[in-house]
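Student: Sequence and predicted structure, then a few things I'm wondering about:
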Amino acid sequence: MAKRLIPTLNRVLVEKILAPSKTTSGILLPEKSTQLNSGKVIAVGPGARGRDGKTIPVSVKEGDTVLLPEFGGTQVKLGEKEFLLYRDEDIMGTLHD
């Protein structure tokens, strides 16, 4: 049975995107040139509650590609896959083509 994690409050579940270490023609890339700390949003919580009791929605949605901080996040392992759990305010932005 596959487990699915649905984050609580303003938390966001992210699968880290690993950049290729070599080009399609086989040229090895230096580690520094492949490091863009990004991930794909897998699931989001409903949002945090404000002082007035109303829900403040999460700023990203499932499927977004986001820029992640260099450190932080909580590692979560579901089956064979590893994910990271962040608070919405820790995510630095969304990436677009």
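Tutor: That came through fine.
Student: hey, let's count contacts and neighbours off CA atoms from now on
Tutor: Will do.
Student: separation between Val66 and Leu28?
Tutor: 26 Å (CA to CA, to the nearest Å).
Student: ok, now Gly53?
Tutor: 53 Å.
Student: Of those two, give the one with the bigger neighbour count.
Tutor: Shown here are Gly53 and Leu28; by other CA atoms under 10 Å, Leu28 has more neighbours (11 against 8).
Student: Now the more buried one: closest residue in space that isn't a chain neighbour?
Tutor: Leaving out its chain neighbours, the residue that sits closest to Leu28 by CA to CA, 6 or more residues apart in numbering is Lys22, at 4.2 Å.
Student: just checking, Gly93 touches Leu67?
Tutor: Yes: contact criterion CA atoms under 8 Å: Gly93 and Leu67 qualify, at 5.3 Å.
Student: and the comparison structure, right after this:
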Amino acid sequence: MALKPLHDRLVVRQIEAETTTAGGIVIPDKATEKPTQGEVLAVGPGQVTDNGQVRPLDVKPGDRVLYNQYAGNKVKHEGEELLILKESDVLAIVETTQKQEKAA
């Protein structure tokens, strides 16, 4: 990846929201919410603490994360729309179970 985020920032590819419910109902485009889940593509070296040390980030490239709905800045890079977030905008790392991986 040619984008190298600084400090406690990360580059995320948004994962589009599902367009059908579990029951098979199709959700129209206007009713879908902005995606709040994405795949981490690159991370910065870490946050500089008050004493000058660098604290490494908890997320790493390849992680799937949930983030605040209106967080980050959109950038276009090589024709793809990406999101640059601060680590504090990340709410959780989505961990997949073996059962979910087999279904995918």
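Tutor: Great, that's in hand. All values reported here derive from a predicted model rather than from experimental measurement.
Student: re earlier: right, and the residue nearest to Leu28 of the first structure touches Thr34 too?
Tutor: No: look at Lys22 of the first structure against Thr34 with CA under 8 Å: they stay out of range, at 9.1 Å.
Student: list the contacts for the closest residue in space to Thr23 of the first structure that isn't next to it in sequence?
Tutor: Spatial nearest neighbour of Thr23 of the first structure, excluding adjacent residues (CA to CA, 6+ apart): Leu29 at 7.2 Å. Residues counted as contacts of Leu29 of the first structure (CA atoms under 8 Å, 6 or more residues apart in numbering) are 21-23.
Student: show me where the second structure has strands.
Tutor: Assigned by DSSP state E, the second structure shows strands spanning 9-15, 37-43, 47-48, 54-55, 64-67, 73-77, 80-86, 90-94.
Student: Quick check: the fifth one compared with the first structure, mean distance?
Tutor: This points to strand 64-67 of the second structure. Compared with the first structure after fitting, strand 64-67 of the second structure deviates on average by 0.5 Å (mean CA distance after the TM-score superposition for the first structure).
Student: Just the buried positions in that strand, please.
Tutor: Of all the residues in strand 64-67 of the second structure, those buried under the rule 16 or more other CA atoms under 10 Å are 64-67.
Student: Name the nearest residue to the spatially most central residue of the first structure, sequence neighbours excluded.
Tutor: The centroid of the first structure falls nearest to Val14 when counting by CA atoms, centre = their mean (2.7 Å). Nearest non-adjacent residue to Val14 of the first structure, counting by CA to CA, 6+ apart: Val41, 4.5 Å away.
Student: so the one you found makes contact with Val58?
Tutor: No: between Val41 of the first structure and Val58 there is no contact under CA under 8 Å: 11.6 Å.
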